[in-house]
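**Student:** Sequence isn't available, so here's the structure alone:
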């Protein structure tokens, strides 16, 4: 999604030479290789100047900040890309944009927290299928009734499917 992948006309590009990949890396604290990866995944855009150097509009700094915060919260890159695609190109994401994006991720984050809390609380007792907890197995999985649900941690898998629905 680099070079000419932007909606901004080339005449407007000449008015602003943008910033270099090194500048973006230094200011954002993100490795150049990560910036190139973000670009490959459609999260950010660059363009090439007359000397064929990769350049970014300054709004990319805020977009990278949004990406980093969302990643730290556990939001998958595909969801981040989808959310960033709703923002207009060439405009720095603002507080209203962030509020809208983060609100959209809140329900999934709450569900993930609930799953992780349940997993943490049950981790020493059972992994979801009863196979490692002989003392609790007759209560949670009498006569191996969970075997009909599939292999592995079927209770945990079922909880994850419920959360996805």
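**Tutor:** Done, it's in. Worth saying up front: this structure is predicted, and the values here are computed from it rather than measured.
**Student:** Only C-alpha atoms from now on, for both contacts and neighbour counts.
**Tutor:** Will do.
**Student:** Which parts of the protein are strands?
**Tutor:** 19-20, 47-48, 54-56 (DSSP state E).
**Student:** any idea how far the second one is from the chain center?
**Tutor:** So the one you mean is strand 47-48. 25 Å (C-alpha atoms, centre = their mean, to the nearest Å).
**Student:** Likewise for the first one?
**Tutor:** Between the mean C-alpha point of strand 19-20 and the mean C-alpha point of its chain there is a distance of 25 Å (C-alpha atoms, centre = their mean).
**Student:** Ok, the last one next?
**Tutor:** When C-alpha coordinates are averaged (C-alpha atoms, centre = their mean), strand 54-56 and its chain have centres 23 Å apart.
**Student:** And for stretch 117-126?
**Tutor:** Put simply, stretch 117-126 sits 25 Å off its chain's centre (C-alpha atoms, centre = their mean).
**Student:** dropping in the other structure now:
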């Protein structure tokens, strides 16, 4: 393990260094920045520079994504932090409580879907009289395109 000079701790990181340290592609970091999830400053040469605290924000983003939290929910949670500061352990506990409710709802929906699919043979075209997922007479068209019961 390389020893870090204490003076080096305050040195901003390049996008490549953040990518390497976080395990996130440079393109993903640019995307996160475009969505306001992380932020950088520009060097005199116009290159992105990040404070080391961005590593914790990226870790929070990646963990939240891994458990299925949408970027919109992640963005809202990070935006609620005062001065867009780095999340603390207390912040994580608060965010995870909010996300737990979101996950519980998704688990309920997926469980219901799983249970309704037990009798389905695929698209349901051969069991339209008993399929719970079908849309008789296109009754759900006013709710938008695509599957509405899922």
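**Tutor:** Noted; the coordinates are in hand. Note that this is a predicted model, so its numbers are computed, not measured.
**Student:** follow-up on the earlier one: please tabulate the strands of structure 1 in TSV, including the columns mean neighbour count and distance to residue 93 of structure 1.
**Tutor:** Shown next, in TSV, are the strands of structure 1 (neighbours: other C-alpha atoms under 10 Å; distance: least, C-alpha to C-alpha, whole Å):
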stretch	mean neighbour count	distance to residue 93 of structure 1
strand 19-20	16	17
strand 47-48	20	19
strand 54-56	22	15
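**Student:** Any idea which of the ones you listed gets closest to residue 124 of structure 1?
**Tutor:** strand 54-56 (49.4 Å; C-alpha to C-alpha).
**Student:** re earlier: could the strands of structure 1 go into a markdown table alongside distance to residue 39 of structure 1?
**Tutor:** Compiled in a markdown table, those are given as follows (distance: least, C-alpha to C-alpha, whole Å):
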| stretch | distance to residue 39 of structure 1 |
| --- | --- |
| strand 19-20 | 14 |
| strand 47-48 | 11 |
| strand 54-56 | 11 |
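**Student:** I'd like to know which of those strands is closest to residue 32 of structure 1.
**Tutor:** strand 19-20 (10.3 Å).
**Student:** The closest one maps to which residues in structure 2?
**Tutor:** Counting by TM-score structural alignment, strand 19-20 of structure 1 pairs with residues 13-14 of structure 2.
**Student:** List the neighbours of that stretch that are in contact with it.
**Tutor:** Stretch 13-14 of structure 2 is contacted by residues 47-52 when judged by C-alpha atoms under 8 Å, 6 or more residues apart in numbering.
**Student:** Under the alignment, what does residue 82 of structure 1 map to in structure 2?
**Tutor:** In structure 2, residue 82 of structure 1 lands on residue 76 (TM-score structural alignment).
**Student:** Equivalent analysis for residue 124 of structure 1, please.
**Tutor:** Aligned counterpart of residue 124 of structure 1 in structure 2: residue 118 (TM-score structural alignment).
**Student:** I'd like to know how far its match sits from residue 136 of structure 2.
**Tutor:** 20 Å (C-alpha to C-alpha, to the nearest Å).
**Student:** between the two, which one's more packed in?
**Tutor:** residue 136 (11 against 8; other C-alpha atoms under 10 Å).
**Student:** how close does that one get to residue 130 of structure 2?
**Tutor:** Plainly put, residue 136 of structure 2 is 11 Å away from residue 130 of structure 2 if you go by C-alpha to C-alpha.
**Student:** Next: residue 95 of structure 2.
**Tutor:** 41 Å.
**Student:** and these two? which has more neighbours close in?
**Tutor:** Taking other C-alpha under 10 Å, residue 95 of structure 2 and residue 130 do not tie; residue 95 has more neighbours (20 against 11).
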